[in-house]
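Asker: Just a sequence and a predicted model for now, questions to come.
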Amino acid sequence: MANPLLGVRVTTATLREVPRMEAAAEIARRRARELGRPVLVSVTTQVGLRDPLALFARGAGVTHNRFFWSVPAANFEITGLGAAWSFTPPLSTDRFAASAEAWRQLMAEAVIDADRDLPVQGPLAVAGFRFDPDHPPSELWRDYPHALLLVPRLLIVRHGDVTTLTVNGMVDAQSSTLALGAAAARRLQALIGLPWRPNRPPLDVQVDVSLDPDVWKAIVADAVTDLRAGMLEKVVLARAMRLRGPEPFDTAATLDTLRRDYPHTFIFAVARGGRTFLGASPERLVSLRNGDVAASALAGSAPRGKTPEEDAALASALLQSEKDRAEHAFVVQMIRAALTDYCDAVQAPELPTIMQVRNVQHLFTPITARIRPGYDIFDLVQRLHPTPAVGGKPGPAALAWIRAREQLDRGWYAAPVGWVDARGDGEFAVALRSALIGRREATLFAGCGIVAASDPERELAETRIKLRAMLGALGVGDEMIG
């Protein structure tokens, strides 16, 4: 009997499309023979599916590669399972330019079969990058390289009321043309029988911090000293908290909580090996759709109030804070300058507004532009990362300070994570409000911008506020924050 969250129509549709898959695979086999290398074949069809997250949950026991992306306010979700193709550039290369070239070549040679009237057509690649490729990687991030592009074998995209299934596979000159569709049908049939319901029991966890809070505050104080001496204008410092529990963490249930409680954020998850990096980021790094570019400046934070009156007072104080307004202006200035290199019609409001999420509010400025011919989303990601909101200003000096003094391997935290499609459109978030979760352990990350007027105690309190999102989604109370 089919599970109602992953209806039988998914498998029925897949079986119905097997002839299309095999016809596309035959074309790809001939093309692979001519080129002398494997070719991607991708077939997209419309299916009935109520919740892509159910597929992500069921895939936990089937594949080590899973992806989830949700923008609840936009009624948009993606789930990817398996790896049809993946690419990590050599460390010696420009990771963004190499990723762009690899993606262009893959798409130029691919055999793609998709209905033209569908909102999503063809394959997309999951994409993620380390915050700082020059920082020595730790064992914690062993499955998350300095750059990664990955095309899932099975891809579900829900956009409004329309849900599509894309089946992807690499075909070489010797591949059996019967393998693609039959394998896809078998995988989906197996997934339908696996039960999943969100389960959010409170966890009895042990908490550890990567650095003693007093040591972290001392690092902040050192940064303030250097800032006042004019060595930097701003530096962003992060810290980590580790949780250990007697029972396994349920990452799908965590994502379900995040999309319910933070509908105006970018919910993301990249599962690799035995760990899942996930979060609910309020900050878009950049999106590109049909030439239209959108980015966000998000810097300057305050807690939410316990009453509407207190909430409004805190928002008003944030809007009037010279320290926070100056920090925000740094970010807006940098993003506008960066986009001008590759875009026309760069526009942003003169004054920030307030973005409110469940437990924190930020100064927010949306920025739009029109990309010039010859450039792509990888150019934009490379030019924008890291923004002063997660690195500092000047950028190279701030990164060097972080690398030398922060005492933390950020891995993919505060770095670009997102997706790119066959047309070159895509969306990247800054991986904030996030955690790297293993079976019975989780590492949570939070940071804040340090300027000359910063107070170490207040900055520590700000990280505690930002940690609440992930702690709550994991079923852990605020009283556990160090």
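Answerer: All right, it came through fine. Numbering: from 1, shown residues only.
Asker: going forward, measure contacts and count neighbours with C-alpha atoms only.
Answerer: Fine.
Asker: For the stretch 251-400 of the chain, just list every one of the strands.
Answerer: Assigned by DSSP state E, counting those that start in this stretch, the stretch 251-400 of the chain shows strands spanning 266-272, 275-281, 284-289, 292-303, 343-347, 353-356, 360-371, 392-393.
Asker: From the contact counts, what lies against the first one?
Answerer: Judged by 3 or more Cα pairs under 8 Å, 6 or more residues apart in numbering; DSSP states H and E, strand 266-272 is in contact with strand 66-71, helix 251-261, strand 275-281.
Asker: between it and strand 66-71, how many degrees?
Answerer: 180 degrees (axes from the mean of the first three to the mean of the last three Cα atoms, to 10 degrees).
Asker: who touches strand 266-272?
Answerer: Among residues not part of strand 266-272, those counted as contacts by Cα atoms under 8 Å, 6 or more residues apart in numbering are 64-72, 143-144, 255, 258-259, 276-284, 418, 429.
Asker: now the last one
Answerer: Where contact means Cα under 8 Å, 6+ apart, the residues beyond strand 392-393 that reach it are Leu232, Glu233, Lys234, Val235, Val236, Phe330, Ala398, Leu399, Gly449.
Asker: what about versus this one:
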Amino acid sequence: MTAPSTTRRATGVTALSVETTPLDDVRQLIPFLDSRRPLVWLRKGEGIAGIGEALRLEFSGPDRIREASAAWRETVSAATVSDDVHTPGTGLVAFGTFAFADDSAATSTLIVPEVVLGRRAGRSWITRIRRTDDLDAATTALPRPTAFGDEYRLTLLPGSLGKDGYRSAVASAVERIREHDLSKVVLARELTAHLPAESDVRRALVELALGYPDCWTFAVDGLVGSSPETLVRVHHGTVTARVLAGTISRGRDAASDNDAAIALAASTKDQDEHRFAVASVLDALRPHSADLAASDLPFTLKLPNLWHLATDIAGTLSDGASSLDLADALHPTAAVAGTPTRDAVALIRELEPFDRGRYAGPVGWVGGDGDGEWAIALRCAQLAEGGDLTAFAGAGIVADSDPERELAETVMKFRPIVEAFG
């Protein structure tokens, strides 16, 4: 994988040649990945894994997702594609991760790999992608899995907002909500560590994929995590989303676990928080779908470490929007920002003494036909080039939030990353 990638910010289109062919069943994708900068999207053992970079598109500012969508359409128009498999994730695809805030210092990226290995519904494939100005280069050989590096354990420590600081921020947010026309704000805090140069990030991915099989396990440009929340999925004209808001810890036995689920479903605070999140998604998607529908009542979703209130939303696209277009329309949802959005984001900027980077932004993939799968980047950590690791977790704050309980919720939400790297 020696061909240099191309970086594009505003002008110039790189023409790509894309070929997808079937493979014998590849049951494990993670061993094929780069050990330090893996590129993968998995759920229940199925998904796509990228190797190398044929093209990198970078964006920033308030129009970053819209610009990415436009640039992707141009890239697709200039590409020559041969696809013998025809399933979601074949043909031309790009992995993407986008910053949460308009003024974030973090770069938002779309990455087209040189090789994509995929598996879905028992079918496996390989996609080879080359620039058309480099077609004389040797055909990329079939990648081989490599052994994992030595085990390692990290201790994640509080970042710029410790536990006392977070309690204080929550108390300030509650006061602002009660005094102003603000219904909800989501406040996050961070943990930090340093990953030694020889560490194999794939080990953490295995822990996440096995421990949280119903979540989207991802690694894109150093952002690693396992998110339970589907921001949007587009497939053959159908749009779906899963909204999560409202959380409680799992019980220690069957009886207490059942009691926890019942308590969550009956919680006025959590129901209010969930209602704001669902409304924000419906409002964003209605212009793109005439028959959008959501379940009347949220259901309790069981994850290994906690319960969530969840609502599934589905509809038929009526305007030809791509998955990236819809991610742009949806971000940021009330589940990760608050309500009203502008006021909530302003309060986040005031009370959080750090840049969220790509935490709580869209992460996923888009295909040449505009279909794709995007999650909200939750239960995640960003790995910097030098090895610094920053994990994030947040909680939705409403008028009757208790600072101690909200802190405990962030502890629960840190658990996937703390256990994967620790």
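Answerer: All right, it came through fine. Source: prediction; values computed, not measured.
Asker: Drop the TM-score for these two in here.
Answerer: Once superposed, chain against chain, the TM-score is 0.91 (TM-score structural alignment, normalised by the length of the second structure); 409 aligned residues with a Cα RMSD of 2.1 Å.
Asker: secondary structure element for Ala173 of the second structure?
Answerer: With elements taken from DSSP states H and E, the one containing Ala173 of the second structure is helix 163-179.
Asker: before we move on, back to that, and of the helices and strands packed on strand 266-272 of the first structure, who's closest to Arg372 of the first structure?
Answerer: Evaluated over those, closeness to Arg372 of the first structure peaks at strand 66-71, with 26.8 Å, by Cα to Cα.
Asker: Identify the spatial nearest neighbour of the aligned residue in the second structure for Glu462 of the first structure, chain neighbours not counted.
Answerer: Using TM-score structural alignment, the equivalent of Glu462 of the first structure in the second structure is Glu409. Take Glu409 of the second structure and drop its neighbours on the chain: the residue closest to it by Cα to Cα, 6 or more residues apart in numbering is Ala395, 6.5 Å away.
Asker: so that neighbour sits right up against Val186, yeah?
Answerer: Yes. Applying Cα atoms under 8 Å as the test, Ala395 of the second structure and Val186 come out as touching, 5.4 Å apart.
Asker: Just want to know which of those two has more residues nearby.
Answerer: Ala395 (26 against 23; other Cα atoms under 10 Å).
Asker: Give me the aligned partner of the more buried one over in the first structure.
Answerer: Using TM-score structural alignment, Ala395 of the second structure lines up with Cys448 in the first structure.
Asker: quick one: the helix or strand hosting that match to the second structure mean distance?
Answerer: Secondary structure from DSSP H and E places Cys448 of the first structure in strand 441-450. Following superposition, strand 441-450 of the first structure is found to deviate from the second structure by 1.2 Å on average (mean Cα distance after the TM-score superposition for the first structure).
Asker: Please compute how far that strand lies from its chain's middle.
Answerer: 15 Å (Cα atoms, centre = their mean, to the nearest Å).
Asker: could you give the angle of it to strand 292-303?
Answerer: 90 degrees.
Asker: right, and the helix or strand after strand 441-450 of the first structure?
Answerer: helix 456-473.
Asker: Counting by contacts, list what that next one packs against.
Answerer: Applying 3+ Cα pairs under 8 Å, 6+ apart, we find helix 456-473 of the first structure packed against helix 213-228, helix 251-261, strand 292-303, strand 441-450.
Asker: switch to 10 Å and redo it
Answerer: helix 213-228, strand 234-244, helix 251-261, strand 275-281, strand 292-303, strand 360-371, strand 434-437, strand 441-450 (3 or more Cα pairs under 10 Å, 6 or more residues apart in numbering; DSSP states H and E).
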